[in-house]
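K.L.:
Structural data only, the sequence is not supplied:
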């Protein structure tokens, strides 16, 4: 089990106070950019950028495709803060450290969190390049006791027990479908269930079959812990998954999942994803 008592309200507030000395921007929307999707932050106007390494007490992202910086500014009329690169438990971070930025963004003033990720498609109807609105998740590490809310509860963030049956806001999902239709993104859009495993390995064939049988449409290595902490803090959440590779179900195939494929697909679909998320932000 993981004890997440290291990041108290006071420690999170100290990080938040430091960021406030650097920028006068008070964001209402937080955005976490997944692998290869950091281009979304480039759409931010009037931006102020700070590297994670320059933020006292903040983790550092080590994964290719994650720039490792906070970007403050405007998307249309909305003030936002973007994480251009997230943290993962497979990098050696505790779940508390993985989700620390969510609590920082909460204290900065956001009321809505948008999470994006690259994922593997389990649903046979999903193709590489498709986008899925997350309606629910299965967090396999949390079910095994490795979760971001394990340990003493800090009541200044939220109550001891967090309901997750409404983790992904239905009104934001409805809005996303409307925006998708306007932009033509609905041609490759789905709505389904995201499963998270710890990584950093891609799943075995047997694991893919198991996770698919559990009811998941895609699988990845992030997102669910951040959403759990966001809901604990009382934030509205919206999630998008970009299918960057198809899960392997055939024992005779020579095909293998790899991170280069993930980044290439994200680059090819990135512009449309960025426009999609940007448009959603302006309509919230």
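P.N.:
Looks like it arrived, so ask away. Every value quoted in this text rests on a predicted model; they were computed, and no experiment measured them.
K.L.:
switch to C-alpha atoms for all contacts and neighbour counts from now on
P.N.:
Will do.
K.L.:
the helices in the stretch 51-200 of the chain, which residues?
P.N.:
Assigned by DSSP state H, counting those that start in this stretch, the stretch 51-200 of the chain shows helices spanning 95-108, 140-143, 170-183.
K.L.:
Which residue ranges of this structure form strands?
P.N.:
29-33, 45-51, 69-75, 78-84, 112-121, 131-139, 189-196, 218-220, 236-246 (DSSP state E).
K.L.:
May I see these organised as TSV, with distance to residue 266 and mean neighbour count added?
P.N.:
Shown next, in TSV, are the strands of the chain (distance: least, CA to CA, whole Å; neighbours: other CA atoms under 10 Å):
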stretch	distance to residue 266	mean neighbour count
strand 29-33	11	26
strand 45-51	22	16
strand 69-75	19	23
strand 78-84	14	25
strand 112-121	7	26
strand 131-139	11	23
strand 189-196	15	21
strand 218-220	14	27
strand 236-246	7	26
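K.L.:
let's bring in a second one:
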């Protein structure tokens, strides 16, 4: 990871901002509407930022949005990058490095995920309590730059316990049936087979998706505290006898729009 490239991107962004963001938001498929709630927004297209990849996924706006949300200075990725798009993990996680350079201390990561645990239902919000990296890949493979983090970062609290408690309190006050579980990262872009889902159930997975874990690994390496939330957009293969599609993902996230927005905004209000 080239520190100079990180600083170049951070400097470019800083010149355009009037605030110093303290919380970073990564918004997954169909969940980018949260960035539309940001007040006094500054929007920066990814392709204009030095070193940034370009999002190629439908439902991702492909821009940074910075401003205030619930009084908290934030910077949001309205659309993320994925390993399956052909980007290396250094490129996928580059924006997290840049957020750290901008002064971000806490990272809220959201995604649309398939339900592996039959107790979940499409439209549920699931607090990520832990994850399983099922890809055999890690964004920290290669020479370690000690200025960015330690060689062997501890991942025993990848998802910050204090932030989880905040999320639980907010859900309780909203009467939101917030589920909790373990998120599994697979590379994609093909969805899992029914046999693979049965395997994930046996190893303790509750939801499965194609993102989030590399960003959280890098965020923890950089010393940022993370909160993860999955929107269960569909049941994974073999649980219901129906084909899977990205259109279903977008359709479900649209249905939970109001509860998702209120939940994350109220959590943010308590993170200041």
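P.N.:
Looks like it arrived, so ask away. Quick caveat: nothing in here was measured; it's all calculated off a predicted structure.
K.L.:
what's near enough to touch the spatially most central residue of the second structure?
P.N.:
By CA atoms, centre = their mean, the second structure has its centre lying nearest to residue 109, at 2.9 Å. Residue 109 of the second structure sits next to 25, 26, 27, 28, 212, 216, 226, 227, 228, 229 when contact means CA atoms under 8 Å, 6 or more residues apart in numbering.
K.L.:
that older thread, including distance to residue 160 of the first structure, could the strands of the first structure go into JSON lines?
P.N.:
Output for the strands of the first structure, formatted as JSON lines (distance: least, CA to CA, whole Å):
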{"stretch": "strand 29-33", "distance to residue 160 of the first structure": "24"}
{"stretch": "strand 45-51", "distance to residue 160 of the first structure": "33"}
{"stretch": "strand 69-75", "distance to residue 160 of the first structure": "29"}
{"stretch": "strand 78-84", "distance to residue 160 of the first structure": "27"}
{"stretch": "strand 112-121", "distance to residue 160 of the first structure": "21"}
{"stretch": "strand 131-139", "distance to residue 160 of the first structure": "18"}
{"stretch": "strand 189-196", "distance to residue 160 of the first structure": "23"}
{"stretch": "strand 218-220", "distance to residue 160 of the first structure": "27"}
{"stretch": "strand 236-246", "distance to residue 160 of the first structure": "18"}
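K.L.:
what's the closest of the helices of the stretch 51-200 of the first structure to residue 10 of the first structure?
P.N.:
For these, distance to residue 10 of the first structure was read as CA to CA. The smallest value, 10.9 Å, belongs to helix 95-108.
K.L.:
which residue lines up with residue 200 of the second structure in the first structure?
P.N.:
Under the alignment (TM-score structural alignment), residue 200 of the second structure maps onto residue 211 of the first structure.
K.L.:
my guess is its match meets residue 196, correct?
P.N.:
No - the pair residue 211 of the first structure / residue 196 is not scored as a contact, 9.4 Å apart, by CA atoms under 8 Å.
K.L.:
overlap in contacts of the two?
P.N.:
By CA under 8 Å, 6+ apart, the residues touching both residue 211 of the first structure and residue 196 are residue 219.
K.L.:
quick one: contacts of stretch 92-108 of the second structure?
P.N.:
Contacts for stretch 92-108 of the second structure (CA under 8 Å, 6+ apart): 6-7, 9-10, 14, 20-26, 52-53, 75, 80-83, 139, 214-215, 218-219, 222-229.
K.L.:
redo that, cut-off 6 Å
P.N.:
6, 10, 21-25, 81-82, 215, 224-228 (CA atoms under 6 Å, 6 or more residues apart in numbering).
K.L.:
which of those residues lies closest to residue 196 of the second structure?
P.N.:
Using CA to CA, the contacts of stretch 92-108 of the second structure come closest to residue 196 of the second structure at residue 82, 20.5 Å.
K.L.:
how about that closest one, what's its match in the first structure?
P.N.:
Match for residue 82 of the second structure (TM-score structural alignment): residue 88.
K.L.:
burial count for the residue nearest to its match when sequence neighbours are not counted?
P.N.:
Leaving out its chain neighbours, the residue that sits closest to residue 88 of the first structure by CA to CA, 6 or more residues apart in numbering is residue 98, at 5.8 Å. Neighbourhood size, residue 98 of the first structure [other CA atoms under 10 Å]: 24.
K.L.:
residue in the second structure matching residue 98 of the first structure?
P.N.:
Match for residue 98 of the first structure (TM-score structural alignment): residue 92.
K.L.:
next one: residue 112 of the first structure
P.N.:
Using TM-score structural alignment, residue 112 of the first structure pairs with residue 106 in the second structure.
K.L.:
Right, I'll leave it there.
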